[in-house]
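A.B. asks: The following block contains a protein sequence and its predicted model.
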Amino acid sequence: MPVNVFSRQPDRKSFLIYAVLLFVIEVLIARYAPSGFIRGFVGDVLVVLLLFCMARSVVPVMNSKGHLINRLCHTPWLALAVLLFAFTIEFGQYWGLVDKLGLGGNRLARIVIGSHFDPLDLLAFFVGYLILIGIYWKRH
C-alpha cells in the first residue's frame, strides 16, 4: 500500500516522512542559518512539529480494527503533551538540567537539551502548538 503523505488521515509512515523532512530542515537551519529570526525562532517552532511527527510515527492512533485508541494519541492531546515536554526542557535549561545530570561536558547533550533559557523559545513552542491545532481543526 503506498504512503499517502498528503491525505486527510495520514498514517504512521506519513508522519515518519514528515519527521525526517523536518529533521533535515532543522539540521540545515542549525548548520547554515545565521543567528536571528530563522535560527532563533523558526527552528524552535519547527521542533514542536518535529516532536509531534516523531511521536505520531511511533504511536499508533488506531488499532487493527480501525478503532481509536488511547485518547492521549489524538492530535490535540498529543500536541499538548509535546508542548508541555518542550516547556519542561526549556525550564530545565533555566535550572541547569544539563549540568545537574552531569552532562555539562557532553557537546551533544548541550545541543539536544540546551543550556540557555530563553523565554522567547516558550513563545515559539506555543506557536508550533497553535500550528498543530490549526491543522487539526482545518482537517476536521
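C.D. replies: That came through fine. Here the structure is a predicted model, which is why all the values come from computation and not from measurement. Numbers count the residues shown, from 1 in each chain.

A.B. asks: Please make it C-alpha for all contacts and neighbour counts, starting now.
C.D. replies: Fine.

A.B. asks: those helices in this structure, which residues are they?
C.D. replies: For the chain, the helices defined by DSSP state H cover 12-32, 37, 43-58, 75-94, 97-100, 107-112, 119-139.

A.B. asks: Now the fourth one: buried residues?
C.D. replies: For helix 75-94, the buried set under the neighbour-count rule, 16 or more other Cα atoms under 10 Å, comprises 75-76, 78-83, 86-87, 89-93.

A.B. asks: Highest mean neighbour count out of the helices of the chain?
C.D. replies: helix 43-58 (a mean of 22; mean count of other Cα atoms under 10 Å).

A.B. asks: Can you spell out which helices and strands pack onto it?
C.D. replies: With contacts defined as 3 or more Cα pairs under 8 Å, 6 or more residues apart in numbering; DSSP states H and E, the packing partners of helix 43-58 are helix 12-32, helix 75-94, helix 119-139.

A.B. asks: Comparison target, given below:
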Amino acid sequence: MILQFNKKYFIIAVVLFAIEVLIAIYFKYGFIRHTLGDYLVVMLLYCFIKSFVKAAPIIVAIPVLIFSYVIELLQLINILETLNLNNNHLLKLILGSTFHISDLVAYTLGIISVLIIEYSITKFSPKKTNNI
C-alpha cells in the first residue's frame, strides 16, 4: 500500500458525492434514496480512498465494506440517541438513523460491483512492458 494521489479516482469520488447530495436533496424516500444511495456510498468511499492510496482493489474494498457494516450496526443500537446527538441533522444524514438489513445487501452489492469493474479493467487493460 502506497500513498499516491490518483486523479481518476478522485474525479469519480467527486461525481459520486454530487450524486449522493442530489439524492439526499431530491429523494426523501423510496428505492433511490434508501437502496441506490447505499449502493453508491460504498463506491464513493472506495474511490475516495483509492484517490490517495495505491493498493489492490480487495485491500481497499474489504475495509470499506466492514466500515459500512459497522455504521449500519451502530444504527441498530441507535448510537445517535445513545450519544444524545439525535437532533443533529447532518450526523443523521451521514450516519443514518435506522437499521435495515437491505442496507447491508446494498453495501455488499456495491462492493461486489466495484470489484467486478476493477478486475475487469485490470484484465482487459494492455500490459506495460519494459522492452526498449
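C.D. replies: Nice, thanks for sending it over. Because the structure is predicted, anything quoted here is derived from the model rather than measured.

A.B. asks: what TM-score do we get after superposing?
C.D. replies: The TM-score (TM-score structural alignment, normalised by the length of structure 2) is 0.83; 118 aligned residues with a Cα RMSD of 1.4 Å.

A.B. asks: just to revisit the earlier point, how about TSV for the helices and strands packed on helix 43-58 of structure 1, with distance to L103 of structure 1 added?
C.D. replies: Shown next, in TSV, are the helices and strands packed on helix 43-58 of structure 1 (distance: least, Cα to Cα, whole Å):
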stretch	distance to L103 of structure 1
helix 12-32	21
helix 75-94	12
helix 119-139	22
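
A.B. asks: which one of these lies closest to V45 of structure 1?
C.D. replies: helix 119-139 (4.5 Å; Cα to Cα).

A.B. asks: that older thread, nearest approach to D44 of structure 1 belongs to which of the helices and strands packed on helix 43-58 of structure 1?
C.D. replies: Evaluated with Cα to Cα, the helices and strands packed on helix 43-58 of structure 1 place helix 119-139 nearest to D44 of structure 1, the distance being 5.6 Å.

A.B. asks: Just the angle for the closest one relative to helix 75-94, thanks.
C.D. replies: Put simply, helix 119-139 of structure 1 runs at 170 degrees to helix 75-94, going by axes from the mean of the first three to the mean of the last three Cα atoms, to 10 degrees.

A.B. asks: neighbouring contacts of helix 119-139 of structure 1?
C.D. replies: With contact meaning Cα atoms under 8 Å, 6 or more residues apart in numbering, helix 119-139 of structure 1 is reached by 8, 40-42, 44-49, 75-76, 79-80, 83, 86-87, 90.

A.B. asks: now, which of the buried residues of helix 75-94 of structure 1 sits nearest V20 of structure 1?
C.D. replies: Taking those together and measuring to V20 of structure 1 by Cα to Cα, the closest member is V82, at 17.2 Å.

A.B. asks: Report the contact partners of C53 of structure 1.
C.D. replies: 15-16, 18-19.

A.B. asks: hmm, 10 Å instead?
C.D. replies: C53 of structure 1 is in contact with 12, 14-20, 22, 47, 59, 78-79, 82, counting by Cα atoms under 10 Å, 6 or more residues apart in numbering.

A.B. asks: cool, L22 of structure 2 as well?
C.D. replies: L22 of structure 2 neighbours (Cα under 10 Å, 6+ apart): 16, 33.
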